[in-house]
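1. the following comprises the amino acid sequence and a computationally predicted model.
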Amino acid sequence: MHHHVLTGDRAVREFTDRGVTLRWSEAINADGLNRVLVEAGPAVSSHDTVRLICSENGGPERAIRGWPVLRDPQTGFQQFAAILPSVIQEKSLSWRPVLTSGGREYDPGPEEAPEAPPPPTPAKPSAQSPVLEHVAKFVVPFTSNFSPSGETPDGIWLHFAIKEGGTVEGPHLKGTIEPIGGDWMRVRSDGVGLLHAKALIKPSAGNAPILFEDTGVCDFGPDGYAALAKGNLPASAPVRLAPRYLTSNPHYSWMNRLQGFGIGEASLSDITLRFDVYSAKGTSDA
């Protein structure tokens, strides 16, 4: 959806799609260069990119890569800058910004394209994808003795004890993982491990630690149970997690309301769990 807003002496164009907004205005001429500023957000991760799609006199399109300028941690919006190519006086240049975020592209389309009429109201509200924000990357090493229980009526139980060297790195959360706690995992006969982990984060700000509790699945594959029964572990296995956090640290009180979504891998060659945690903002959130 396109909007045009007047800001000062400049018309600001706005495009919104699936909860993500792009804002941009005409180029600013400085030092003989046509500089463009584009605002996009809310950001999914620090890897979001913006490029300008340019065309001279309606000819073939070419892309120009922008660079990040700043990010507002409160609104989640990022600002990008780019330099438009020079054109001779007799030619015109049309351009538009395109955002790549979370594996998706947000493209306003050519400026001359007419705006499509609004679709009819559906009988049921259409589903919209949530906006994901990267919380942090976790690296959790474990001791090599994972204490397999052998086959029981309830599957094979494993206990992984956390050791020193764990780290947490994110835009608003940095710290280390204390060498206490661990993961208690039950592996079903189909090779799916149901994990339940508890640990403490020692954050870089404040004195109080952050307790985190993970539940989720680790997929050892269809033959994983038989291999574990023989004492063998695969080199790696994908994990999907649902972490929650609890702390009295005022710097991280926002984490008490956070429901995380973790995606990563258990590297069993070095007994280390590596995963990224995201939070999701839905259309019903304020």
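-> Structure received. Numbers count the residues shown, from 1 in each chain.

2. contacts, neighbours, all on C-alpha from now
-> Noted.

3. and the gap between Ala40 and Val69?
-> Distance of Ala40 to Val69, given as Cα to Cα, to the nearest Å: 11 Å.

4. looking at those two, which one has more neighbours?
-> When neighbours are counted by other Cα atoms under 10 Å, Ala40 comes out ahead of the other of Ala40 and Val69, with 27 against 13.

5. so that one sits against Asp17, correct?
-> No - assessed by Cα atoms under 8 Å, Ala40 is found out of contact with Asp17, at 11.2 Å.

6. try this one side by side with the last:
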Amino acid sequence: MPELIKELEYRAELGEVDEVGSGPFGQRVIANVTGGEVTGDRLKGTIVGAGADWLLIGPDGFGRLDVRVTVKTVDGAFIYVHLNGLLEMTAGVTAVIQGGDTPTNFGEQYFFTNPRMETGDERYSWVNQTMFIGEGRLVPGLAVEYRVYRIANS
């Protein structure tokens, strides 16, 4: 059985949420990522440049995440992060998105992602050959926090 090893925590601050509306694939919502940070023993940095969360909410009550950001490490490397995921659109999740002041908790809703990272910097080349899984929650202000684990052989 594979082993999950905690690799880092990731916090993305979200700006204004644009409600594109219901289209042929569901309700599209776009949130620009305005900042954030990554903290872990092997990887620390801040979210820089352009980034967004393109959320597609289906009639089944789940949102399909498509998030893309760039992390600049504390020692100057750039790492592209692309994550897909599944978010159960519970009343608590919807309340935070609409400006509520009560955070959701990890495990309170089905909220998992599979971050993919890539870089050309040799110091972090290990991210190019590593599978990750993240568990998420929403916090007021509006931000998303993830606990990210790497998948390792047992």
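-> In hand now; what should we look at? Fair warning: this is a prediction, and the values are worked out from it, not measured in the lab.

7. returning to that earlier point: shared neighbours, Ala40 and Val69 of structure 1?
-> Common neighbours of Ala40 of structure 1 and Val69 (criterion: Cα atoms under 8 Å, 6 or more residues apart in numbering): 78-80.

8. name the residues that touch the longest strand that structure 2 contains?
-> When structure 2 is scanned for its longest strand (criterion: DSSP state E), the result is strand 3-23. With contacts defined as Cα under 8 Å, 6+ apart, strand 3-23 of structure 2 is touched by 27-43, 47, 141-154.

9. buried among those residues? Need that as a selection in PyMOL.
-> If you want just the buried ones from the contacts of strand 3-23 of structure 2 in PyMOL, going by 16 or more other Cα atoms under 10 Å, the selection is:
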select buried, resi 27+28+29+30+31+32+33+34+35+36+37+38+39+43+47+141+142+143+144+145+146+147+148+149+150+151
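
10. Three-state assignment for Asn256 of structure 1, please.
-> helix (DSSP: H, G, I helix; E, B strand; the rest coil).

11. quick one, strands of the stretch 51-200 of structure 1?
-> 62-65, 67-71, 78-83, 93-101, 104-106, 131-141, 151-152, 155-161, 166-169, 174-177, 182-187, 192-203 (DSSP state E, counting those that start in this stretch).

12. would you turn those into a markdown table with distance to Pro234 of structure 1?
-> What follows is the strands of the stretch 51-200 of structure 1, written out as a markdown table (distance: least, Cα to Cα, whole Å):
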| stretch | distance to Pro234 of structure 1 |
| --- | --- |
| strand 62-65 | 41 |
| strand 67-71 | 40 |
| strand 78-83 | 41 |
| strand 93-101 | 33 |
| strand 104-106 | 33 |
| strand 131-141 | 17 |
| strand 151-152 | 18 |
| strand 155-161 | 14 |
| strand 166-169 | 22 |
| strand 174-177 | 25 |
| strand 182-187 | 13 |
| strand 192-203 | 13 |
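
13. which one, of these, ends up nearest to Gly264 of structure 1?
-> Closest approach to Gly264 of structure 1 among those (Cα to Cα): strand 131-141, 9.2 Å.

14. so what's the gap between the closest one and the chain middle?
-> 8 Å (Cα atoms, centre = their mean, to the nearest Å).

15. Arg51 of structure 1 is nearest to which of the strands of the stretch 51-200 of structure 1?
-> Comparing the strands of the stretch 51-200 of structure 1 under Cα to Cα, the one sitting nearest is strand 62-65, at 4.4 Å.

16. residues making contact with the closest one?
-> By Cα under 8 Å, 6+ apart, the residues outside strand 62-65 of structure 1 that reach it are 50-55, 82-84.

17. so which of the residues you listed is the most crowded?
-> Counting neighbours by other Cα under 10 Å, the top entry in the contacts of strand 62-65 of structure 1 is Val50, with 27 neighbours.

18. which residues in structure 2 does the helix or strand in which that residue is found align to?
-> Under the criterion DSSP states H and E, the helix or strand holding Val50 of structure 1 is strand 49-56. Against structure 2, there is no aligned range for strand 49-56 of structure 1 (TM-score structural alignment).
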